[in-house]
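Asks: mind looking at a prediction? Sequence and model below.
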Amino acid sequence: MSSPFLEYTLPDLFSLCPLEFGDANPHYKEAGADSAAWVNQYDVFTHKKRAFFVQGCNELLCCRVYPYAGYEEFRTCCDFVNLLFVIDELSDDMTGEDARKTCGIFYRAMVDPEFKDSSPVATMTQEFRARLTSSAKPRCFDRFVVHCKSYVDAVSSEAELRETGKVLDLASYIALRRENSAIRLCLGLIEYIFGIDLPDEALNDPAFRSVYWACVDMVCWSNDVYSFNMEQAKGHTGNNVVTVLMHEEGIDLQAAFDRVGIVFGQLMNRCLEDRARLPSWGPAIDADVALFIKGIDHWVVGNLEWSFETPRYFGARHADILRTRRITLKPLEVCSEDSREE
């Protein structure tokens, strides 16, 4: 890993995903522009970080993973993903203590609409909360808040681990990644978009939970393998399954990437097999469960597509890398105090 010229081949996750590709939200340009203007008005980032934030094309991610959402729902989802990226970018440079404070502000603003704090994170969160609660069903919102607490705890733990340089074992990492990725929050928005409120009897069913966790892990593992080069150049390798696999299994970089492909395929097979085992809860609930599974399918597929449609992970060569899957490991970035303020 020390050579800046080391090359590796990405696993071909697209060939392992038989789900339907290609859907895009028709409200992307209008609602996406509105959401981008909303987040930009808070001037959260330095010049350099703003450029990186824009590269992320967060609204395009929403376009791919929520192609079925109406304008209002799509705009709300864009606002939330933009808010998540704000928290992620800010916490990347924070100590564990500071990350916990920032995440605490987000959580308190989500729980309490009367929470008083002048920070952009608090204001943005409260504005998003108002949009979400205008139509989200009660159980849907209650679950969303529970996932928010798990998310802020996990992001804070990630920052603390980064301070100490500790790399978790695989089982511990999977548990942390499921939460700090915020994917469970993003999947929670599926219920909001469709206007459904899944009952506990469906959510707690073993087959449903197997499908759900398989999709969560597919999103997390694919994101890790695609973001690894960008993260290692910034010195942020601990919160990545590639690093965890190298440490735990004693394998090199290419073998770790190959292992991600194997696990992704296993998760996909499990997802498809267990959805065929879902019981019936009656016509109304069955229809809602089908809508939710449709939504998580779009997240698995849309995340793969988006990763190569923007320069966030692969720079200007993102389209070429989609074709070749060949990557040259980037050298470690040298960041001075002056450059942090650019």
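Replies: Received the coordinates, thanks.

Asks: CA atoms for contacts and neighbours, from now on please.
Replies: Will do.

Asks: pull the contacting residues for Ile183.
Replies: Listed by C-alpha atoms under 8 Å, 6 or more residues apart in numbering, the contact partners of Ile183 are 216, 219-220.

Asks: residue at max distance from the center of the chain?
Replies: Gly282 (32.3 Å; C-alpha atoms, centre = their mean).

Asks: and the gap between that residue and Asp288?
Replies: Using C-alpha to C-alpha, to the nearest Å, Gly282 is found at 10 Å from Asp288.

Asks: ditto for Lys294
Replies: Using C-alpha to C-alpha, Lys294 is found at 10 Å from Asp288.

Asks: how about the helices in the stretch 101-250 of the chain?
Replies: Secondary structure of the stretch 101-250 of the chain, counting by DSSP state H, counting those that start in this stretch: helices at 120-133, 138-164, 170-180, 183-194, 200-203, 206-233, 241-249.

Asks: so which of these gets nearest Trp306?
Replies: helix 206-233 (10.4 Å; C-alpha to C-alpha).

Asks: what residues of that closest one count as buried?
Replies: Neighbour-count burial for helix 206-233 flags 207-233 (criterion: 16 or more other C-alpha atoms under 10 Å).

Asks: now do the helix or strand where Arg323 lies: distance to the chain's middle.
Replies: Element membership of Arg323, judged by DSSP states H and E, is helix 318-324. Its chain's C-alpha centre and that of helix 318-324 lie 22 Å apart, by C-alpha atoms, centre = their mean, to the nearest Å.

Asks: and the comparison structure, right after this:
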Amino acid sequence: MDPTTPIMLPTVAHNTAPDSEPSQFILPDLINDCHYPLRKNPHCYAVSCASDQWLIDVARLAEHELRGYIEMDAGRFAAFLYPDADAFHLQVCCDFINWIFIIDDWMEGRCRRSTGSTRILYFLRYAIPSILILEQLGAKMCKSFFSRFRETASLGCTEWFIHGSELFFAGAAKQAGDLCQGTDSGIKPCFALIEFVAGIDLPDEVMSHPVVKALEDATNDHVACNDDILSYNKEQSRGDEHWENIVAVLMHDRGLDLHSAMDHAGQMCKDAIQHFEFNCTILPSWGEDVDRQVAIYIEGLQNWMIGSLHWHFVSARYFGKDRHAVKLDRIVKLLPKKHL
């Protein structure tokens, strides 16, 4: 197999689902399978407070929505993902993460609001502040963080960020495809933030190289798959009609029971790491200065894999008050399904 080919959904058959659902399940050992060092940005607390205030001032959400996003702890998330950023760059990243979660929730229809995605992309591409753009709440938030992003981002970094955002909106609009294939993931624009916080500017020949693309795809696969695993309980309790969680897909399409599907998805995360490591060994050289920047970028991708994984057990978004116990024993009690 071509080592730069993205990991595909396994086709191996397993045990079929039992007649009755289990009351609990055991998570794969995701943390021990991901060996990269976890670091936290020293500006975490100050930036978290500032970004929370930004949500209050700019997002103007209803109180119960606002509380949910603050408890999500995007500040800790950004601090894990970008541990070497200064306070200014870290807050731009944190504000973006808050925004992308809100936009993702809205596009899934849970809040029944328009994102104004066309206007958002128009602003990102042309940076033209119009009254129509400012009428859309999502676009107001976008203008707020993107104007700060443009203060220091290179032209190449800006272009990659916009391109990643276009992919996100295109995938989310289709509402189709496997999350582990990266078709509607909001992760890709976040990779441009690795360049942004480090002040580097990787040439197009590097960013378009098949091995670099394979490293990004492997990171995307790992982050998306572990997110599906760790968000499964919350999502299954909602009983969504259009549900693209990889665990649910494996159960439905491959006839797996919950435990087998969890194990299978966990193996996909391990395969993504193996795929990443292999491509690191075949990375070409572009000269001393560019290679130094590439090494920073690769470390940033590693921070994304380990940081996003640990954050799921820090944020109350996924396991609530049980998150610390779940991290230790990996036992998750199935939530009852809500009647829509």
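Replies: Structure's in. What do you need? All figures in this text were calculated on a predicted structure; none of them were measured in a lab.

Asks: let me see the TM-score of these two.
Replies: TM-score of the superposed chains, computed with TM-score structural alignment, normalised by the length of structure 2, equals 0.87; 319 aligned residues with a C-alpha RMSD of 2.2 Å.

Asks: identify the residue of structure 2 aligned to the residue farthest from the centre of structure 1.
Replies: Aligned counterpart of Gly282 of structure 1 in structure 2: Gly287 (TM-score structural alignment).

Asks: just Cys62 of structure 1 next, same as before
Replies: Cys62 of structure 1 maps onto Ala78 in structure 2 when the alignment is built from TM-score structural alignment.

Asks: leaving out chain neighbours, which residue sits closest to that match?
Replies: The shortest distance from Ala78 of structure 2 to any non-neighbouring residue, by C-alpha to C-alpha, 6 or more residues apart in numbering, is to Cys94 (5.3 Å).

Asks: trace that neighbour over to structure 1, please.
Replies: So Cys94 of structure 2 corresponds to Cys78, using TM-score structural alignment.

Asks: check contacts around its match.
Replies: 31-32, 35, 58-59, 62.

Asks: ok, and these in structure 2?
Replies: Among these, the ones whose aligned partners also touch in structure 2 (both residues aligned by TM-score structural alignment, their matches' C-alpha atoms under 8 Å) are 31-32, 35, 58-59, 62.

Asks: ok, which pair from those is furthest apart?
Replies: Most distant of the kept ones among the contacts of Cys78 of structure 1, by C-alpha to C-alpha, are Ala31 and Asn58, 11.9 Å apart.

Asks: surely the residue nearest to Ala78 of structure 2 is within a helix?
Replies: Yes - under DSSP: H, G, I helix; E, B strand; the rest coil, Cys94 of structure 2 sits within a helix.

Asks: point to the residue nearest the middle of structure 2.
Replies: When structure 2 is reduced to its mean C-alpha position, the closest residue under C-alpha atoms, centre = their mean turns out to be Ile187, at 4.3 Å.

Asks: that one and Phe169 of structure 2: what is the separation?
Replies: Ile187 of structure 2 is 12 Å from Phe169 of structure 2, where distance means C-alpha to C-alpha.

Asks: how about the closest residue to Ala85 of structure 2 other than its chain neighbours, what does it touch?
Replies: Using C-alpha to C-alpha, 6+ apart and skipping the chain neighbours, the partner closest in space to Ala85 of structure 2 is Val197 (5.3 Å). Residues near Val197 of structure 2 by C-alpha under 8 Å, 6+ apart: 82, 84-86, 89-90.

Asks: CSV for those, including distance to Phe319 of structure 2, neighbour count and secondary structure?
Replies: As requested, the contacts of Val197 of structure 2 are arranged in CSV below (distance: C-alpha to C-alpha, whole Å; neighbours: other C-alpha atoms under 10 Å; DSSP: H, G, I helix; E, B strand; the rest coil):
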residue, distance to Phe319 of structure 2, neighbour count, secondary structure
Tyr82, 24, 27, coil
Asp84, 28, 19, coil
Ala85, 28, 21, coil
Asp86, 30, 15, coil
His89, 29, 21, helix
Leu90, 26, 27, helix
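
Asks: just the residues you listed now: which is nearest Arg330 of structure 2?
Replies: Distances from Arg330 of structure 2 to those, taken by C-alpha to C-alpha, are shortest for Tyr82, at 26.4 Å.

Asks: wait, that closest one touches Met305, no?
Replies: No - counting by C-alpha atoms under 8 Å, Tyr82 of structure 2 sits too far from Met305 to count as a contact (11.6 Å).

Asks: does Asp104 of structure 2 belong to a helix or a strand, and which?
Replies: Short version, using DSSP H and E: Asp104 of structure 2 is in helix 87-107.

Asks: mean shift between that helix and structure 1?
Replies: Helix 87-107 of structure 2: mean distance to aligned residues in structure 1 after superposition is 1.1 Å, counting by mean C-alpha distance after the TM-score superposition for structure 1.
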